[in-house]
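K.L.:
Quick one, structure for this:
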Amino acid sequence: MTKLRLAIVGAGPAGIYAADILLKAERKFDVSIDLFDHLPAPYGLVRYGVAPDHPRIKGIINALRDVLDRGDIRIFGNVRFGIDVTLADLKKHYNAVIFATGAIKDADLDVPGIDAEGSYGAADFVSWYDGHPDFPREWPLDAASVAVLGNGNVALDVARVLAKHADDLLSTEIPANVYEGLKASPVTDVHVFGRRGPAQVKFTPLELRELGELRDVDMVVYDEDFDYDEASKAAIASNKQVMVIDRVLQSWRQRPSVNNVGGEASRRLHLHFWARPVEIKKDADGRVAAIVTERTRPNNSGGVEGTGELREIAIGQVYRAVGYFGSPLPDVPFDKRHGVIPNHEGQVVEKGSNERVPGVYATGWIKRGPVGLIGHTKSDAMETIRHLINDQASWWTPEDPSDEAIISLLAERQVAWTDLDGWHRLDQHEVALGAPHERERVKVVDRDEMVRVSRGE
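P.N.:
As a prediction, the model looks like this:
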């Protein structure tokens, strides 16, 4: 019987789902899967891209853990693709590779002044508050008034973490340095700007509801944003999710804090709709000083158009949450415009010629772009795995497909890789750090410490 030796690069949900689906799929060959990740710990964006006060979404980790703990997938953490292991190496030891590397960079936003000091990508801020080992430990939270650009879940996560009192995060796995940084923040007002109206937002009702439950934070919405056009009314009437979002927003209009009148909280979170950023103004030192937005309105084709009415709000920082963007990988085709590996239903193709690249596949955000929720990654992986199974004739023919070959290679290159037992050690260590404080865990942030704990050194 033929055996498929498969490498998967990326140990987040996309990579783990792909491995699980392949192992459960109907096929006429045996399978052996090695999962590689540049981080010492698995789970990708679920561990490093979801706000720490989201226990429901964090619960996805439990399902992913069940897959890994079956013991039929090997993990090699702290292994950098293109440095520790190359595509040529994978061809020597595997029949195929699936890239599931996600998208962790911020998409660019072409607005004058976006390069000002105090202007940040939301993804970098998320990586900081989630304790990503490759990001600085400190974050300059030094502004009383802050702008967040975007109307998706990431924008709301960032706004919520900025507005929330640090002590209310102590029950989560928030790292100590993040707690101290947020505790010292002087923020009083967080402004969230979206180009379109309340009926066209991209966030989910759950995310929106959570904003209204923040302690000592007033929700501020503006009556002028709720003069709905016919398309918005139709969306509210026909889509249950839009209907719930509208219901939540309408309830906030009844609160005394609406339009900045009568609120008693020490912090305010403002939602501005129909507001397109047109400029970030700088002070004499090149720092963020204000945001200028143009009032928009619906056009006749489902989008928006500018009205020419400009508004300015003084701010000290701005976070753009307008989407994530994929990163190129050495020796792998890449579409610079869309930030993805070019592919046909997960089969990687050459950019330009669209010729198939035998043995190379993609899944998750690096395949389709950063759209959809974590659950969408499953159907994505099913499509890729279906092609992988059917493409048996074009698999690579490795020189040494033995299970020991990759271990010998990493040892020879003195790579301090981590495995599943190592993740269990790190997991137990973090839980033990949290126990004295009645916390679920305290996340280890330093990469070297993560590796030492994982390897039992």
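K.L.:
CA atoms for contacts and neighbours, from now on please.
P.N.:
OK.
K.L.:
Which stretches in the stretch 201-350 of the chain count as strands?
P.N.:
217-220, 267-272, 275-282, 288-298, 304-314, 317-320, 324-325, 343-344, 347-349 (DSSP state E, counting those that start in this stretch).
K.L.:
of the ones you listed, which approaches residue 120 most closely?
P.N.:
Checking those against residue 120 by C-alpha to C-alpha gives strand 317-320 as the closest, at 4.9 Å.
K.L.:
Sequence B follows; please return its structure for comparison with A:
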Amino acid sequence: MTKLRLAIVGAGPAGIYAADILLKTERSFDVSIDLFEHLPAPYGLVRYGVAPDHPRIKGVVTALRGVLDRGDIRIFGNVHFGEDITLDDLKKHYNAVIFSTGAVRDADLDIPGIDAGESYGAADFVSWYDGHPDVPRTWPLTAEHVGMIGNGNVALDAARVLAKHADDLLSTEIPNNVYEILKESPVTDVHVFGRRGPAQVKFTPLELRELGELNDVDMVVYDEDFDYDEASKEAIATNKQVKVIDRVLQKWRELPSANNAGGTASRRMHLHFWARPVEVKKDADGNVAALVYERTKADGAGGVEGTGEMREIPLGQLYRAIGYFGSPLKDVPFDARHGVIPNHEGKVLQEDSNEILPGVYATGWIKRGPVGLIGHTKSDAMETVTHLVNDQASWWQPEDPSAEAIPALLESRNVKWTDLAGWHRLDQHEVALGEPQGRERVKVVPRDEMVKISRGE
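P.N.:
So this is what the prediction gives:
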């Protein structure tokens, strides 16, 4: 019986789902799977890309934990692909590899002034408040008026954390250094800008409702944004999700804070629709001073067009949350325009010829781009795994497929990798840190500390 030795690079939902689907797939061969992750802990964006005050994500973590804890998948954490282990190494020890490295950096926004001081990508901010070990421990929260460009879930997540009082985050797994900095934030107003109308937003009803539940934060919407065209009316009438979003927004139109006319809270969240960013104005020191945007309107074909009317809102800090973008991997084909590994249904293509690259596959955001929720990752992985199983004739023929080869290789390169038992140690340590404070856990942030705890050093 043939045995498939498979490497998966990336231990977020995409990689774990791919491993689980393969192990449960009907096949005529045995399977041995090793997961490689550059962070000392698994779960990817579930751990480092979702706001800490989202308890519903616990269900996803529970499912992923269940897959790993079965014990039929090995995990090598704190291993950097391209440095600690290479594509050539994988070819020597495996029959194939699936890349599931996701997308973790911000897409660019090409407008004048976006390079101003105090102008940031929201992904970096999210990584900071989620305790990612590879970003600085501090964050400069010095502005009273902050802008957020984007109308997706990441934009609302980041805006919510900016507007929320730090003490209201204490029940979450927010790292202590993040709490201390948020506690001192002088923010009074957070402005969220979207170039489309209320019926075309990309966030979910749950994300929107959570904004309205913030303690001591007034919601501010503007009547001028709700002059719906026929397409918007149709979307509200026929799409349940859009209908719920509209219902929430209509309730906010009735609040004293609507149109920025009143309200009693110490902080305000402004939602600006039909607002296309045009320019970031700078002050004398080169820092963000204001955002200039053009009022847009529906073009009758599902898009928007400019009206020529320009507006300006003074800001001291600006974030862009217009999407994530993938990063290239050493010796692996990469489509720099779309930020993905070029592929056909998960089968990686060579850059110069578009021919199939045998033994190399992709799944998740690095395969299809940063679209869809976590649940979409399962069907995505199924497609990739199906091809992998059917491609047995083109698998690599490794020199040494033994299970002992990889630990020996990493040991020879002085790589301090972490394994599943190490993740359990770190997990238990974080939970123990939270217990005295009545919290579910307190994340350990420094990478070296994560590694030492995981390795029992």
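K.L.:
Superposing both, give me the TM-score.
P.N.:
Once superposed, chain against chain, the TM-score is 1.00 (TM-score structural alignment, normalised by the length of the first structure); 457 aligned residues with a C-alpha RMSD of 0.5 Å.
K.L.:
related to what we said a few turns ago, would you turn the strands of the stretch 201-350 of the first structure into a markdown table with distance to residue 417 of the first structure and mean neighbour count?
P.N.:
Output for the strands of the stretch 201-350 of the first structure, formatted as a markdown table (distance: least, C-alpha to C-alpha, whole Å; neighbours: other C-alpha atoms under 10 Å):
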| stretch | distance to residue 417 of the first structure | mean neighbour count |
| --- | --- | --- |
| strand 217-220 | 44 | 26 |
| strand 267-272 | 43 | 23 |
| strand 275-282 | 44 | 21 |
| strand 288-298 | 42 | 21 |
| strand 304-314 | 48 | 14 |
| strand 317-320 | 35 | 25 |
| strand 324-325 | 27 | 22 |
| strand 343-344 | 30 | 22 |
| strand 347-349 | 28 | 24 |
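K.L.:
In a markdown table: the ones you listed, plus distance to residue 44 of the first structure.
P.N.:
Listed next are the strands of the stretch 201-350 of the first structure as a markdown table, based on distance: least, C-alpha to C-alpha, whole Å:
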| stretch | distance to residue 44 of the first structure |
| --- | --- |
| strand 217-220 | 31 |
| strand 267-272 | 29 |
| strand 275-282 | 31 |
| strand 288-298 | 32 |
| strand 304-314 | 35 |
| strand 317-320 | 21 |
| strand 324-325 | 14 |
| strand 343-344 | 22 |
| strand 347-349 | 22 |
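K.L.:
and residue 149 of the first structure, which of the ones you listed is closest to it?
P.N.:
Here strand 317-320 is closest among the strands of the stretch 201-350 of the first structure (C-alpha to C-alpha), at 4.8 Å.
K.L.:
so the closest one matches what in the second structure?
P.N.:
Under TM-score structural alignment, strand 317-320 of the first structure corresponds to residues 317-320 of the second structure.
K.L.:
out of the strands of the stretch 201-350 of the first structure, nearest to residue 50 of the first structure?
P.N.:
strand 324-325 (13.4 Å).
K.L.:
hmm, who's touching the closest one?
P.N.:
Residues outside strand 324-325 of the first structure that contact it (C-alpha atoms under 8 Å, 6 or more residues apart in numbering) are 103-107, 123, 338-340, 369-370.
K.L.:
can you redo these as CSV with distance to residue 300 of the first structure?
P.N.:
Putting these into CSV (distance: C-alpha to C-alpha, whole Å) gives the following:
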residue, distance to residue 300 of the first structure
103, 33
104, 35
105, 33
106, 30
107, 27
123, 33
338, 27
339, 30
340, 32
369, 28
370, 28
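K.L.:
Show the buried residues in those residues.
P.N.:
For the contacts of strand 324-325 of the first structure, a neighbour count by 16 or more other C-alpha atoms under 10 Å gives the buried set as 103-107, 123, 339-340, 369-370.
K.L.:
Pull the most distant pair out of those.
P.N.:
123 and 340, at 17.1 Å, using C-alpha to C-alpha across these.
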